[in-house]
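Visitor: Predicted model and sequence below, questions to follow.
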Amino acid sequence: MGCNSDFLTVSPQTYQSAGNFFQTKDQFIQATNGAYAPLQFLYSGTNAGPGGSFWALAEMRSDNTSYQYNTGDRSGFPLEELDEFREINTNSTVADFFNRSYSGIARCNVILGRIQNAQIDAATKTQVIGEASFLRAFYYFNLIRLYGNVPAVFDEVTSTDAAFAIAQPKAPGEIYPTILNDAKTAITNLPDSYTANTDKGRATKGSARMLLAEIYMTQKNFSEAAKELQVIVQSGKYQLNASYADNFNIAKENGPESLFEIQYIEGSNAEFSNFIYTFAPWNSGSKVAALGVASGAAAGWNMPTQDMLDAYEANDQRKAASIGLDFTDPATNKVVPYVRKYQSVHSIRYQTGSNFPVYRYADVLLSLAECLNEIGYSAGGEAFTYLNQVRRRAGLTDKTAGQVASQEAFRQAVAKERQVELAFENHRWFDLLRTGKAVEVMTAHAAREKAAKSYVINTAYQTISLTLPYPLREMQLIPK
């Protein structure tokens, strides 16, 4: 004990810490896998109920979906608030999405900071930088669109003082340059595809190009967006599935139409999804989900609205593939529509392996059609070609210049097509924001909802807010 030598001061070889972890190729790959992990929660709320789920903020916030009123269990009120634009800054879903997103950003920051001097092979370093850059851009893009001003954290935070120093929210204009740079870095560094089954779900050049195009479209830079989308189309690496339903068939996940999807695995492994239970009527029992839905606030969410049902044209094959109309509420004797596109066979209750699609080739085609029209309307031009590819797959006839005779008419046609093609895939609210239609569409939707639903309270839809409230806890951490 009197010895001054430090030979007894050693780090356990089995203990991993930030100081000794980021050393090898396998460790950086493991860390990158961890940077994807928050996406599973953001998209399904896995292991934590519906809180934090993207669909509550991107679908229920729009005219696509609402909720099934449950008189016996009122614990789901935070989601009801989001649907009716009456949420407050203590809303748990608002806070959960914010926190989980920054957890992902923090992991990306550590990876991007530590890998620069890491002694690993160049190929791995390139790929890891590409994946971390894509993920950081993706997390930030969603935060900006949902919250507006948010903290700009682009480096590893190593102290409490440093954390407080970057807590002040920044305007999107101060963050977008880094997001754009990250997306471009991802395109440069990522491969076109992967060969190993264990790499399914990783971001690719196609994923990054679609992200960059969506960012450009949000900024109304349609020319640059079109360039990225045309590269995807001309690459020949993607195509529409023969059947729309194949996109959601668990046996055909990560197929030819998929650019990026959130990966889930059935089983007690903390990697499962539970969409079909959350999106089932809360009192449907085993009629919707074969293994049975427990009545209560864990179900009855993201339910298709009448506006959504009315959006489909006659004979549109996507409606039957997307929406179930086979459950009648025994209390009201009314049909309760529910999202069925994520239905899958599984053997463990509440634990499915259904992935969640983020970017599909149909989205590429419709986005390119929109961009070309914004650059300049052309009767029967190339934009019609891309729009009609998607329509034909749905069993519908082509749109013609006689039917869609102006730039504004084409805008409306694309918006309607996106609503039904990408229904329940977390696009609708962002489309309304991006096109400046959110207030107009949601004000009209609110009037119809209030007229049809006696339980909608007076304070619902009073203000169609375009951003979510900044979480109270985060606001309290901002230095005064």
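Guide: Okay, I see it.

Visitor: Please make it C-alpha for all contacts and neighbour counts, starting now.
Guide: OK.

Visitor: List the contacts of residue 143.
Guide: 98, 101, 150 (CA atoms under 8 Å, 6 or more residues apart in numbering).

Visitor: count of neighbours near residue 183?
Guide: Counted by other CA atoms under 10 Å, the residues lying close to residue 183 total 29.

Visitor: ugh, wrong one, residue 279
Guide: A count of neighbours around residue 279, defined by other CA under 10 Å, yields 26.

Visitor: Look at stretch 347-355 and report the distance between its end residues.
Guide: 16 Å (CA to CA, to the nearest Å).

Visitor: now what about it, what contacts it?
Guide: By CA under 8 Å, 6+ apart, stretch 347-355 touches 248, 250, 253, 261-268, 272-275, 277, 291-292, 342-346.

Visitor: which parts of it are buried?
Guide: 350, 351, 352, 353, 354, 355 (16 or more other CA atoms under 10 Å).

Visitor: Quick check: the second one vs residue 342, distance?
Guide: So the one you mean is residue 351. 13 Å.

Visitor: same check, this time on the fourth one
Guide: Counting by CA to CA, the gap from residue 353 to residue 342 is 10 Å.

Visitor: helix/strand/coil for residue 88?
Guide: On the three-state scheme (DSSP: H, G, I helix; E, B strand; the rest coil), residue 88 is labelled coil.

Visitor: unless I'm mixing things up, it is touching residue 469, no?
Guide: Yes: assessed by CA atoms under 8 Å, residue 88 is found in contact with residue 469 at 6.5 Å.

Visitor: putting a second one here so we can go through both:
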Amino acid sequence: MKINIFKISFVLLVVMILQSCDDYLDLKPEDGTVRQEFYQTKEDVQAAVIGIYDAMLNQPAGVNDRPLTDYLFMWGEMRADMVLATEYASNDERDITRFNILDTNPITTWSAFYRIINFCNTVIELAPGVLEKDPTFTQEQLDSYVAEALTIRAYLYFTLTRTFRDVPLKLDATLTDQDNFQIPKSSQQEILEQIALDLKEAEGKAKENYGSPAANKGRITKYAINALQADVYLWLEDYNSTVQACNKVINSGNYALIPANNSWFNIVFAEGNSTESIFELQYSLNNLNPFYDMFFERPRYTASARVTEEVFGVNFQDPTKKDIRGDRASLVAINNYIYKYIGLTTNERKSRATSDTHWFVYRYADILLMKAEALNQMGDNEGALALIGQVRERATALDQTERNPSDTEGITDYILEERAREFAFEGKRWFDVLRNAKRNNYERIDLLLSMAAYSVPSDIQQSVLAKLEDSNSHYLPIYFYELYANKALEQNPFYE
């Protein structure tokens, strides 16, 4: 990809604006979570950990950036086949959906992630010193806080490596301007292996119960760690470990699918913290989510036109029979508005002032379907189909979306179809298809090509399909300013 005059001018302009900034990865210390003098008491450590969760929900003051959940949605959905960018979307957003991606597109910035990673690193590094300063601070309390920081850091790196593949792996805190900002990328394999090590450590330190449903769903528990472990092991193609991690959640007895009824949507999504939930980023009436504008008032994204009929299915003989996850749950069929984050009930949406629906990181159905994927790869086709059946039965899935595959490839397709129904618009679709496509040296590249054939306009379809034949195109470019700030970085190969 040749660098044109416009791009050079743009880069120079931004460099001039930012030339006083020397903070690689946006890690320059700028609030209490990263100041050494802040860590004096157990209350300070607690405040720092709460600050990490707060940073995952909100834009930092004075920083021109999006909330983290914006990126979680965009990176997981916009290149997939279930979302369309509307007239209200920016050109940068539309470019992502059309696979016209340059390293000057601000959607490729990772600053929000590394900023929070530094908060996690700071807790991991400085919290142990508080044991000597505060005699009321116990080892058990310290372990629990460190487990939360380790796991959130692992989740953020997991998102980064699935999005960019190779990224800088920084495991120590940036506390002063003199710290080294020139850090090369680590490989995806190295990052996944480090994540697995961190999660193993966190599992041994974490709490199982914080004493209330909201805390148990909104903070990192041992079972949230197990859910993330299962996901990571799928990417590492360690299927035995995936099953073991899933079984820890299943055998805990803390989680269950809620049977289909008129309150299902309200309980699981509008209210949140249900028995189906494992970990949610929790918005509230005092801290509203960004989804109202994203999906309703001037919706930047809607569901693809194919979702209602082809993903969930429609019973034309008896429209009252439907998959509970479809119309008036994931979307509104009549106009394709994404409903999951703005609905109160199946008939009533929330207002802007009550837009407090959470971001769902892991739900119990994810455990069942991840285990099904692992069993399928291990040759246990019947076990995989039984787990898919559990999820479908709870959802009253339509007969027309039922499959009866008898081979690994067919069950892979079936699992992906079921994951599309279950996790519509939850930031998982692109990663689900990529994970299955790349297995065995891209044995199922057809999964990505078929998805693109559905999602991109016909006039650019052949160009996009040609791009996707190159596995380097499956990952986003490194934002140009990161390359300017960190000379040890190299651009992802497809975008050089």
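Guide: Looks like it arrived, so ask away. What you see is a predicted model; the values in this text were computed from it and never measured.

Visitor: Mind checking how well the two chains overlap by TM-score?
Guide: Once superposed, chain against chain, the TM-score is 0.80 (TM-score structural alignment, normalised by the length of the first structure); 423 aligned residues with a CA RMSD of 3.0 Å.

Visitor: among the contacts of residue 143 of the first structure, which are in strands?
Guide: Judged by DSSP state E, the contacts of residue 143 of the first structure include residue 150 as members of strands.

Visitor: Rebuild the contacts of residue 143 of the first structure as a markdown table, extending it with neighbour count and distance to residue 337 of the first structure.
Guide: Below are these laid out as a markdown table (neighbours: other CA atoms under 10 Å; distance: CA to CA, whole Å):
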| residue | neighbour count | distance to residue 337 of the first structure |
| --- | --- | --- |
| 98 | 22 | 30 |
| 101 | 23 | 31 |
| 150 | 20 | 36 |
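
Visitor: Show me what the helix or strand residue 34 of the first structure falls within packs onto, helices and strands only.
Guide: Element membership for residue 34 of the first structure, per DSSP states H and E: helix 25-44. Applying 3 or more CA pairs under 8 Å, 6 or more residues apart in numbering; DSSP states H and E, one finds that helix 25-44 of the first structure makes contact with helix 54-58, helix 92-114, helix 122-147, strand 258-262.

Visitor: Reformat these as JSON lines; add distance to residue 388 of the first structure.
Guide: Shown next, in JSON lines, are these (distance: least, CA to CA, whole Å):
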{"stretch": "helix 54-58", "distance to residue 388 of the first structure": "26"}
{"stretch": "helix 92-114", "distance to residue 388 of the first structure": "36"}
{"stretch": "helix 122-147", "distance to residue 388 of the first structure": "29"}
{"stretch": "strand 258-262", "distance to residue 388 of the first structure": "19"}
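
Visitor: out of the ones you listed, nearest to residue 446 of the first structure?
Guide: Nearest to residue 446 of the first structure among those is helix 54-58 (16.3 Å), distances taken as CA to CA.

Visitor: so where is the next helix-or-strand element following the closest one in the second structure?
Guide: Counting by DSSP H and E, the next helix or strand C-terminal to helix 54-58 of the first structure is strand 65-67. Matched against the second structure by TM-score structural alignment, strand 65-67 of the first structure falls on residues 83-85.

Visitor: What is the mean deviation of that stretch from its aligned residues in the first structure?
Guide: Following superposition, stretch 83-85 of the second structure is found to deviate from the first structure by 1.2 Å on average (mean CA distance after the TM-score superposition for the first structure).

Visitor: How about that stretch, which residues are buried there?
Guide: 83, 84, 85.

Visitor: Next: stretch 244-264 of the second structure.
Guide: So for stretch 244-264 of the second structure, counting by 16+ other CA under 10 Å, buried means 245, 246, 247, 249, 250, 255, 257, 258, 264.

Visitor: Please tell me how far the second one sits from residue 152 of the second structure.
Guide: Taking CA to CA as the measure, residue 246 of the second structure and residue 152 of the second structure are separated by 19 Å.
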